[in-house]
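Chemist: My questions concern the predicted model and sequence given below.
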Amino acid sequence: TDTPCGVCPSCVELARGGGGSLDVIEIDAASHNGVDDARDLRDRAVFAPARDRYKIFILDEAHMVTPQGFNALLKLVEEPPEHVKFIFATTEPEKVIGTIRSRTHHYPFRLVPPAAMLEYVEQLCQQESVSVAPGVLPLVVRAGGGSVRDTLSLLDQLMAGSEDGAIAYERAVALLGYTDAALLDDVVDALAVADPASAFAAIDRVVQTGQDPRRFVEDLLERLRDLIVVAATNESAAAVLRGVSPEELDTMTRQAGVFGATGLSRAADIANRALTDMTGATSPRLHLELMTARMLVPEADDTQRGALARVERLERRIGVGDAGGHRAG
């Protein structure tokens, strides 16, 4: 059924820690992907289940099955015995041949939302008696990209590299390869007030500390996105930016107010364009420095947004507008 009872022998055998069921056969399609393997599967499908209502065949990594192997399975998949069900599990369904896909139901799994993932990894850390510094778990969830397996692998990596059962923020940033929040703050502050000396000094620190320039631009774009959310939502930003401490939120509110909504939008577009240009580039540091220069000089931007950014800067200099950096109109 679609709702396991959790107490019958079948549920117990297939649950975590169970010994497995004779009627549920998992096959690694990566190493059993040929015609002979398909014929063997056809022969095994004839036999009735040992105990349960159905005999279930799970083909993991189904996209690895060769077209010849799928063609050998085609008749069985099209007209299976009443006691047989097939499950083709794959991360690349487009590689499964069309004749098989047209004879199956598709159930795409969604990525796990960050809020649910954050709550889950917090529970795991409590169960493992591991203390985690503020800001570490949001980095882990972000690096996992919605995949439970990838997130848990990263958390295992951090736990293995921890000392005395504690995961420090600096160690997590170094192991995950992210940019330190303090360095991001320095860059954003320098860009917000158009301070070239401080901005290029921070960029030089990025390079001198051995960080990947492309990863730094990704982190900067993520921070600019957070600032845009803060500028747009004000008090409700905490509900959107889950896992952000009140202190970080205060800092981002201040940065968004200094930057201005138009300046943030323009800077995010420049960072996004730089990220595209850096793909396969032989001199990523040069692209990073050019990106910084474009952000610092709205005067060189002859678009309407460049003009608005210049107006925002002038208004800040003469004290026009409220502390949040918003203008009417």
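Modeler: On my side now, so go ahead. Residues are numbered from 1 along each chain as shown.
Chemist: C-alpha only now, for contacts and for neighbours.
Modeler: Fine.
Chemist: just the helices in the stretch 51-200 of the chain please.
Modeler: With DSSP state H, counting those that start in this stretch as the definition, the stretch 51-200 of the chain shows helices at residue ranges 67-78, 98-101, 114-127, 136-144, 148-160, 169-176, 181-192, 196-208.
Chemist: Now do the fourth one: which elements does it pack against?
Modeler: Helices and strands touching helix 136-144, as assessed by 3 or more CA pairs under 8 Å, 6 or more residues apart in numbering; DSSP states H and E, comprise helix 114-127, helix 148-160, helix 169-176.
Chemist: tilt between the last one and helix 136-144?
Modeler: For helix 169-176 and helix 136-144, the angle between their directions (axes from the mean of the first three to the mean of the last three CA atoms, to 10 degrees) works out to 10 degrees.
Chemist: Return the set of buried residues in helix 169-176.
Modeler: For helix 169-176, burial by neighbour count (16 or more other CA atoms under 10 Å) applies to 169, 172-173, 176.
Chemist: Please apply the same query to the first one.
Modeler: Residues 114, 117-118, 121, 125 are the ones in helix 114-127 that count as buried (16+ other CA under 10 Å).
Chemist: what's the closest of those residues to D164?
Modeler: C125 (13.7 Å; CA to CA).
Chemist: That closest one contacts S131, correct?
Modeler: Yes: here C125 lies in contact with S131, judged by CA atoms under 8 Å, at a distance of 6.9 Å.
Chemist: Next, count neighbours for the nearest residue to D52 once chain neighbours are set aside.
Modeler: Sequence neighbours aside, D23 is the residue nearest to D52 in space, at 6.7 Å (criterion: CA to CA, 6 or more residues apart in numbering). The tally of other residues near D23 (other CA atoms under 10 Å) stands at 18.
Chemist: how about D23, what does it touch?
Modeler: Applying CA atoms under 8 Å, 6 or more residues apart in numbering, one finds that D23 lies in contact with 49-52, 54-56.
Chemist: Most neighbours among those, which one?
Modeler: Taking other CA under 10 Å as the neighbour criterion, K55 ranks highest of those with 25 neighbours.
Chemist: where does that one sit relative to L118, distance-wise?
Modeler: Using CA to CA, to the nearest Å, we find K55 at a distance of 37 Å from L118.
Chemist: Same question for H63.
Modeler: Taking CA to CA as the measure, H63 falls 31 Å from L118.
Chemist: Alongside the first one, take a look at this:
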Amino acid sequence: MTTALYRRYRPESFGEMIGQSQVTEPLMTALRSDRVGHAYLFSGPRGCGKTTSARILARCLNCAAGPTDTPCGTCDSCVELGRGGGGSLDVVEIDAASHNGVDDARDLRERAVFAPARDRFKIFILDEAHMVTPQGFNALLKLVEEPPDHVKFIFATTEPEKVIGTIRSRTHHYPFRLVPPAAMLEYVEQLCRQEGVEVEPGVLPLVVRAGGGSPRDTLSLLDQLIAGSDSGTVAYARAVALLGYTHAELLDEVVDAFGASDASAAFAAIDRVVQTGQDPRRFVDDLLERLRDLIVVSATREGAAAVLRGISADDLARMQRQADAFGTARLSRIADLVIATLDDMTGATSPRLQLELMVARVLARGADAAAPAAPDLGGAAAAAPAAVAPAAPAPAPSAQAQAPAPAAATPAEPVGASAAVTPPPGAASATAAASAPAAGAPPSAAPASAAEMPIPAGPVTVERMRASWPQVLGRLEDISRSSWMLASGARIVSLDDDVLTLAFSSQGDVAKFKQLAAGKGPSEDLRQAISAVLGIRVKYIARHDAAGGGPGGGTPGSGPDGPRDDDGPSGGGAPSSAVR
């Protein structure tokens, strides 16, 4: 039989501790300057070195060459408290989970009275100290407050807030933390070299991620992989299967399908996730992790290797190609959709449905983002016709299309305005005065974004609402990202006067849309965006319609006479006022 890795490589001095310099350095300084307290409280997550540090502190205090910040490792006390030692008679480790009452506290008080059998101090290490009852702590209070000179207390706990304040106030509190991934990755690489174990690329980052910053958990997982590997090599495929993570090839397949807007490949990959028995929530979490890596690669370029440690150059090159196919902005939008899906999957009865809806939303959002980029009309040439076309008579569009567009247009001279319609003299002067730039201001081209395009004149119809929907969503994204995510999946059904009927793909989206808190919510945010773009304040009828049709778009037959929602309007007051 072999000893577990975390026992074979348990640190024997503060210098061997990793990722806990905020604890080890002050303790070593106190030992060097002979300013050691009589009671210590070590707190932090499980497996981060609290009990190990308590044993190291006991070795430092009782070392024959001490008290010292570096135990000699050869005296009887150091050997007994080392990795293979059987324990010291003067260092008492108590499991507070099973010795937490008043009677146990009384027994400890009686033992503390006697002097050490051989060493300098009698040290009591209380593990899981938060399990001690208030009565037990109160029975220990006098002893901890004024112990004999030869007694030291070390409390170790994962929940320091459960240790009563009168005890905490009499201790030196040292908080332990989880080890950062970079330090942990370097540590396990060194350990594998010492063990003579070969690991395939990508295995150790998975082990570090699964360990969650706990050295003990990380070494336990690595020990399990080494024990289950053939010929001394830890294979990536076996590590993925054992740890439950998604294979990198499957993540690449999904990301490439998103980049190419290939619905067939994307849904085929989702089917593989389900058919192979993987946890859909874990898959979404892994996909979010990959998107984070792509965002880092897209934003940092050559500096990505310094952030994404443990990733080979070939993997970085492949991720660079994937990031170039999206861009940072689109990757951020997809990550927002994935995060929302991860939240919705908590307690969901049909995680596969949530997963497939996420893919559909990502693909739909990708199509919407790519659509405006197709025609290359130029800045002012594209913006000006959209600003005047709704107000022009019927022949205006053809005349407008035939009129040559100048290379640049100023706000005072909109493109195609003279060809479209000749306003009366009074209107012309008012228009010129309103559109003239301020004195000394440089001439400007078209608005910088779709959300800043001029508001066209004329009545607002359902067709105009659908045509202006990208501008509305652009303005909504500036107001609230969460409201924008919700409205991006909505479909315009009809617009009767000021009553806008929207269809959502799920009943949950309808409920979220109707939520209001202190006069704010998705419906009010969308109302503000519509008012800013089209100049009207709408009421809503929100309903569930899984048939879809695309965000903002309509389906054949959906119009003013389409079906109404029985739930009534959201955010628009009573039903009678909403449909006036």
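Modeler: Arrived safely. Here the structure is a predicted model, which means the values were calculated and not measured.
Chemist: can I get the helices of the stretch 51-200 of structure 1 in JSON lines with distance to V311 of structure 1?
Modeler: Formatted as JSON lines, these follow (distance: least, CA to CA, whole Å):
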{"stretch": "helix 67-78", "distance to V311 of structure 1": "62"}
{"stretch": "helix 98-101", "distance to V311 of structure 1": "57"}
{"stretch": "helix 114-127", "distance to V311 of structure 1": "37"}
{"stretch": "helix 136-144", "distance to V311 of structure 1": "35"}
{"stretch": "helix 148-160", "distance to V311 of structure 1": "44"}
{"stretch": "helix 169-176", "distance to V311 of structure 1": "37"}
{"stretch": "helix 181-192", "distance to V311 of structure 1": "14"}
{"stretch": "helix 196-208", "distance to V311 of structure 1": "19"}
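Chemist: For S31 of structure 1, what is the corresponding residue in structure 2?
Modeler: Taking TM-score structural alignment, the alignment pairs S31 of structure 1 with S98 from structure 2.
Chemist: Could you report the neighbour count for its match?
Modeler: Using other CA under 10 Å, S98 of structure 2 has 11 other residues around it.
Chemist: Double-check that it belongs to a helix.
Modeler: No: under DSSP: H, G, I helix; E, B strand; the rest coil, S98 of structure 2 sits outside any helix and is assigned coil.
Chemist: Structure 1: matching residues for stretch 147-155 of structure 2?
Modeler: Residue span in structure 1 matched to stretch 147-155 of structure 2, by TM-score structural alignment: 80-88.
Chemist: in the matching stretch, what's buried?
Modeler: If you call a residue buried by 16+ other CA under 10 Å, then stretch 80-88 of structure 1 has these buried ones: 84, 86, 88.
Chemist: Restricted to strands, list these.
Modeler: Secondary structure from DSSP state E places 84, 86, 88 of the buried residues of stretch 80-88 of structure 1 in strands.
Chemist: Switch those over to CSV; also include distance to L73 of structure 1.
Modeler: As requested, those are exported to CSV (distance: CA to CA, whole Å):
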residue, distance to L73 of structure 1
V84, 13
F86, 11
F88, 12
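Chemist: so which of those would you say is closest to A231 of structure 1?
Modeler: Scanning those for proximity to A231 of structure 1, where the rule is CA to CA, the winner is F88, at 45.7 Å.
Chemist: Distance check, the match of S31 of structure 1 against G474 of structure 2.
Modeler: For S98 of structure 2, the distance to G474 of structure 2 - CA to CA - is 61 Å.
Chemist: Can you check which part of structure 2 the top helix by length along structure 1 sits on?
Modeler: What stands out as the longest helix in structure 1, according to DSSP state H, is helix 213-233. Here helix 213-233 of structure 1 aligns to structure 2 at residues 280-300, judged by TM-score structural alignment.
Chemist: List of residues touching the matching stretch?
Modeler: 244-246, 251, 273-274, 303-304, 307-308, 316, 319-320, 322-324, 327-328, 331-332, 335, 338-339, 341-342, 345, 351-352, 355.
Chemist: quick one, what contacts the residue nearest the centre of structure 2?
Modeler: With distances taken as CA atoms, centre = their mean, I339 lies nearest the centre of structure 2, 7.0 Å away. Listed by CA under 8 Å, 6+ apart, the contact set of I339 of structure 2 reads L288.
Chemist: That one maps to what in structure 1?
Modeler: Per TM-score structural alignment, the equivalent position to I339 of structure 2 in structure 1 is N272.
Chemist: Test my guess that V92 of structure 2 contacts I123.
Modeler: Yes: under the criterion of CA under 8 Å, V92 of structure 2 lies in contact with I123, with a separation of 6.2 Å.
Chemist: Report how many residues lie close to A307 of structure 1.
Modeler: Look at A307 of structure 1: counted by other CA under 10 Å, it has 16 neighbours.
Chemist: Which secondary structure element is home to it?
Modeler: helix 304-318 (DSSP states H and E).
Chemist: Could you quantify the relative orientation of that helix and helix 181-192 as an angle?
Modeler: Inter-element angle recorded for helix 304-318 of structure 1 and helix 181-192: 90 degrees (by the same axes, to 10 degrees).
Chemist: So which residues of the stretch 401-550 of structure 2 form strands?
Modeler: Listed from the start of the chain, the stretch 401-550 of structure 2 has strands (DSSP state E, counting those that start in this stretch) covering 491-496, 499-504, 539-544.
Chemist: Among these, which comes closest to G73 of structure 2?
Modeler: With CA to CA as the criterion, G73 of structure 2 lies closest to strand 499-504 of the strands of the stretch 401-550 of structure 2, at 69.3 Å.
Chemist: counterpart of the closest one in structure 1, which residues?
Modeler: Residues of structure 1 matching strand 499-504 of structure 2 are absent, with TM-score structural alignment as the criterion.
Chemist: Return the set of buried residues in that strand.
Modeler: The neighbour-count check on strand 499-504 of structure 2 (16+ other CA under 10 Å) flags 499-504 as buried.
Chemist: Show me which of those is closest to C78 of structure 2.
Modeler: Sorting the buried residues of strand 499-504 of structure 2 by how near they are to C78 of structure 2, with CA to CA, puts F504 at the top with 68.9 Å.
Chemist: For stretch 275-282 of structure 2, buried residues please.
Modeler: For stretch 275-282 of structure 2, a neighbour-count test (16+ other CA under 10 Å) marks 279-281 as buried.
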